[in-house]
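# Attaching a predicted model along with its sequence, questions to come.
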Amino acid sequence: MSRITDAFSRARAEGRAAVVPYLTAGYPNPERYLDYATRLGQRADLLEIGLPYSDPLGDGPTIQHAGEVALRAGVRTRQVFELARELRARLGIPILLMTYLNPVLAWDPERFFAAAAEAGLDGLILPDLPPDEDPKLVAEARAAGLDTVFLLAPTSTDERIATVTRHSSGFVYTVSVTGVTGARNKLPDLGPLVRRIRKATSLPVAIGFGISGRETARAAARVADGVVVGSALIRAIEEGRDPLTLLEEVREGARVE
């Protein structure tokens, strides 16, 4: 069992879905990012770090803007690994890096995966890589000691679910909508999708893309093992609010009824 699946098991034993906050690395600046990420990580089960990228096709305007701010401030892949290393020293929970494929290829996959592992990362979330398109790259990440997390959507066929879960480790990331990231007031019924995923794998299933607070977290926790919240946290920071207050609401909603 990896540290990631172990974190989901501990949350389940406590009667709740695992809580996974996401923040774009280096936003709003590296120092404040470390403070926010540390405080959120102390109340979370896992932490997701977003690597700033110039063309984040799967992200909505909130995360796109956070990435633009970080990039304008000079945050690059090397510094993201440095921030991850510092968070690893501060936190005992699993830490994952969400990255699009181009930064991995630009560094060279073997070098990128080695740097990620050396920084103390537990896994990678690769939203734009169909894993069956490059199984060698997936194998290289796993050989470096990194779990590989891939995404499924409400439109995923049973065949696609079987393919994605075969290449996944740690957990399976299920997006709530066929669209980009962003906080939403209501989630669709994801029970049928999660049940189909559970037929294909014993890995935990986490729901993201739309978690905005207590009620959406509750809807996700009713059917899944984890709740990922990102855009709503970044929006709180933009508006000068404490994102930890929102995370506590998500934790409350994540309790299994």
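Cool, got the structure. Numbering: from 1, shown residues only.
# hey, let's count contacts and neighbours off CA atoms from now on
Will do.
# Would you map the strands across the stretch 101-250 of the chain?
For the stretch 101-250 of the chain, the strands defined by DSSP state E, counting those that start in this stretch occupy 123-125, 147-149, 151-152, 172-175, 205-208, 226-229.
# how about the residue most central in space within the chain, secondary structure?
In the chain, the residue lying closest to the centroid (CA atoms, centre = their mean) is Glu48, at 4.4 Å. At Glu48, secondary structure determined by DSSP: H, G, I helix; E, B strand; the rest coil is strand.
# pretty sure it contacts Leu23?
Yes. With contacts counted by CA atoms under 8 Å, Glu48 reaches Leu23, the gap being 6.7 Å.
# Arg218 - nearest residue in space that isn't next to it in sequence?
Leaving aside its sequence neighbours, Arg218 sits nearest to Gly253 (CA to CA, 6 or more residues apart in numbering; 4.3 Å).
# Repeat that for Glu118.
Of all residues not flanking Glu118 in the chain, Arg85 sits nearest, at 8.0 Å (CA to CA, 6+ apart).
# related to what we said a few turns ago, residue contacts, the residue nearest to Arg218?
Gly253 makes contact with Gly213, Arg214, Glu215, Thr216, Ala217, Arg218, Ala221, according to CA atoms under 8 Å, 6 or more residues apart in numbering.
# export these to JSON lines and tack on distance to Phe112?
Shown next, in JSON lines, are the contacts of Gly253 (distance: CA to CA, whole Å):
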{"residue": "Gly213", "distance to Phe112": "34"}
{"residue": "Arg214", "distance to Phe112": "36"}
{"residue": "Glu215", "distance to Phe112": "38"}
{"residue": "Thr216", "distance to Phe112": "35"}
{"residue": "Ala217", "distance to Phe112": "33"}
{"residue": "Arg218", "distance to Phe112": "36"}
{"residue": "Ala221", "distance to Phe112": "33"}
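# Would you convert those residues into a markdown table that also reports neighbour count and distance to Ala232?
Formatted as a markdown table, the contacts of Gly253 follow (neighbours: other CA atoms under 10 Å; distance: CA to CA, whole Å):
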| residue | neighbour count | distance to Ala232 |
| --- | --- | --- |
| Gly213 | 25 | 8 |
| Arg214 | 18 | 12 |
| Glu215 | 18 | 13 |
| Thr216 | 23 | 11 |
| Ala217 | 29 | 12 |
| Arg218 | 25 | 15 |
| Ala221 | 25 | 17 |
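# Can you give me the separation between the nearest residue to Leu203 once chain neighbours are set aside and Arg214?
Computed as CA to CA, 6+ apart, the closest residue to Leu203 that is not its neighbour in sequence is Phe171, at 5.2 Å. Going from Phe171 to Arg214 by CA to CA, to the nearest Å gives 22 Å.
# Over to Phe113?
Distance, Phe113 to Arg214, by CA to CA: 35 Å.
# contacting residues for Tyr173?
Residues in contact with Tyr173 (CA under 8 Å, 6+ apart) are Val149, Phe150, Leu151, Leu152, Val205, Ala206, Ile207, Gly208.
# before we go on, here's another structure to hold up against the first:
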Amino acid sequence: MSKLRDVFKNGHKAFIPFVTAGDPSADSTVSQVLALAAAGADIVELGVPFSDPIADGPVIQAAGLRAFAGGITVNGVFDIVAKIRETSQVPLVFLTYANIPFKYGYEKFTARCEELGVYGLVIPDLPAEEAGEILPYTEKHHVDLIPLISPASGSRLEKLVQHATGFIYIVSALGVTGQRNDFALNLPDLIASLRKVTDAPLCIGFGVHTPEQAKTLAKEADGVIVGSAIVQMVADNADPAPVIGKYTKEMVAAVESAE
């Protein structure tokens, strides 16, 4: 049974914040994740920095560059998780580009995820047709492969969600990540279509940044994902943990008010 599924039991609406591993340092990331968990985050998404992050907008790209400047490596990301696990069992998922587990070795990468309690992988540049390469390893090591579904997915929905076990990441609008004020008009239709082909929880991300947006989206979906707004706070504050913790408390309250 997927450990991520447990989060959504009894109609619970999840708040899922994102931070970039190693931004601006490994120790800071540990503090950030612990602050997010203490503030009520249901799952924390940890970005594994990559040299060519095609789905990321300027805010998260800049975070990746700061992390690289601080010397982050894939092993360093796993070290961050190990440090978090000394004091917190908050569910973690990685956002990673496909080349990272490929070069690290699918077996080794997914085995370390299982060992350290990384429950899922979001891989933005992995086409559904190529998921078969990593799938035997994610299944063996009980790591959920989390598909990204966009408003343009159309008739391919059934194929895109066939391997979804943890939750499904719905992209709220086309384009890269970043704060926005408008979302795809067909989101309710997309959610209704997905409900017909999967029982996996549906979480919406890309551009969400206000409690009002979070509450509105949580009425339709099972969870809300916020990245760029939090990553910008990390960039703007020398000690970001208390700042993102306060913001997360507000967002958790907004999401839960939609239950």
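Good, I have the coordinates. From a predicted model like this one, the values you see are computed outputs, not experimental measurements.
# Work out the TM-score between the chains.
Superposed pair, TM-score by TM-score structural alignment, normalised by the length of the first structure: 0.93. Supporting alignment: 252 aligned residues with a CA RMSD of 1.4 Å.
# quick one: the residue nearest to Glu256 of the second structure when sequence neighbours are not counted and Leu160 of the second structure, what's the gap?
Nearest residue to Glu256 of the second structure in three dimensions, chain neighbours excluded: Lys13, at 5.8 Å (CA to CA, 6+ apart). Between Lys13 of the second structure and Leu160 of the second structure the distance is 23 Å, computed by CA to CA.
# Mind jotting down where the helices sit in the first structure?
Per DSSP state H, the first structure carries helices over the ranges 3-13, 30-41, 61-72, 77-90, 101-107, 109-118, 135-143, 158-167, 191-200, 214-221, 231-238, 243-253.
# Redo those helices as JSON lines? Include distance to Pro52 of the first structure.
Below are the helices of the first structure laid out as JSON lines (distance: least, CA to CA, whole Å):
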{"stretch": "helix 3-13", "distance to Pro52 of the first structure": "23"}
{"stretch": "helix 30-41", "distance to Pro52 of the first structure": "12"}
{"stretch": "helix 61-72", "distance to Pro52 of the first structure": "5"}
{"stretch": "helix 77-90", "distance to Pro52 of the first structure": "8"}
{"stretch": "helix 101-107", "distance to Pro52 of the first structure": "10"}
{"stretch": "helix 109-118", "distance to Pro52 of the first structure": "15"}
{"stretch": "helix 135-143", "distance to Pro52 of the first structure": "20"}
{"stretch": "helix 158-167", "distance to Pro52 of the first structure": "25"}
{"stretch": "helix 191-200", "distance to Pro52 of the first structure": "29"}
{"stretch": "helix 214-221", "distance to Pro52 of the first structure": "25"}
{"stretch": "helix 231-238", "distance to Pro52 of the first structure": "13"}
{"stretch": "helix 243-253", "distance to Pro52 of the first structure": "19"}
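# now, of these, which is deepest in the fold?
helix 214-221 (a mean of 24; mean count of other CA atoms under 10 Å).
# average offset between that helix and the second structure?
Taken over the aligned residues, the distance from helix 214-221 of the first structure to the second structure averages 1.1 Å (mean CA distance after the TM-score superposition for the first structure).
# what does the residue nearest to Glu118 of the first structure align to in the second structure?
Residue pairing (TM-score structural alignment): Arg85 of the first structure is matched to Ala82 of the second structure.
# Its match touches Leu116, doesn't it?
Yes. Using CA under 8 Å, Ala82 of the second structure makes contact with Leu116 at a distance of 6.1 Å.
# one step back: a markdown table please, covering the strands of the stretch 101-250 of the first structure and showing distance to Arg241 of the first structure.
Output for the strands of the stretch 101-250 of the first structure, formatted as a markdown table (distance: least, CA to CA, whole Å):
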| stretch | distance to Arg241 of the first structure |
| --- | --- |
| strand 123-125 | 27 |
| strand 147-149 | 30 |
| strand 151-152 | 30 |
| strand 172-175 | 26 |
| strand 205-208 | 21 |
| strand 226-229 | 16 |
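# Can you tell me which of the ones you listed is packed in deepest?
strand 226-229 (a mean of 29).
# For that one, grab the matching residue range in the second structure.
On the second structure, the counterpart of strand 226-229 of the first structure by TM-score structural alignment is residues 223-226.
# from the middle of its chain, how far away would that stretch be?
8 Å (CA atoms, centre = their mean, to the nearest Å).
# outside of that stretch, which residues touch it?
Residues outside stretch 223-226 of the second structure that contact it (CA under 8 Å, 6+ apart): 13-18, 201-209, 214, 217-218, 255.
# Determine the longest strand present in the second structure.
Counting by DSSP state E, the longest strand found in the second structure is strand 14-20.
# That one packs against which elements?
In terms of contacts (3 or more CA pairs under 8 Å, 6 or more residues apart in numbering; DSSP states H and E), strand 14-20 of the second structure is packed against helix 26-38, strand 44-47, helix 58-69, strand 223-226, helix 228-236, helix 240-256.
# Any chance of CSV for those, columns distance to Ile191 of the second structure?
CSV is the format used below for these (distance: least, CA to CA, whole Å):
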stretch, distance to Ile191 of the second structure
helix 26-38, 27
strand 44-47, 22
helix 58-69, 26
strand 223-226, 12
helix 228-236, 23
helix 240-256, 17
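# Figure out which of these is closest to Lys9 of the second structure.
Of all those, strand 223-226 sits nearest to Lys9 of the second structure, with 11.9 Å by CA to CA.
# The closest one against the first structure, how far on average?
Relative to the first structure, strand 223-226 of the second structure is 0.5 Å off (mean CA distance after the TM-score superposition for the first structure).
# do you know how far the aligned partner of Pro127 of the second structure in the first structure is from Leu187 of the first structure?
With TM-score structural alignment as the criterion, Pro127 of the second structure lines up with Pro130 in the first structure. Distance, Pro130 of the first structure to Leu187 of the first structure, using CA to CA: 25 Å.
# Check Leu83 of the first structure too.
Taking CA to CA, one finds Leu83 of the first structure at 32 Å from Leu187 of the first structure.
# same question, Leu233 of the first structure
From Leu233 of the first structure across to Leu187 of the first structure, the span is 17 Å (CA to CA).
# Count the neighbours of whichever residue in the second structure pairs up with the residue nearest to Leu203 of the first structure for me.
In the second structure, the residue matched to Phe171 of the first structure (TM-score structural alignment) is Phe167. Using other CA atoms under 10 Å, Phe167 of the second structure has 26 other residues around it.
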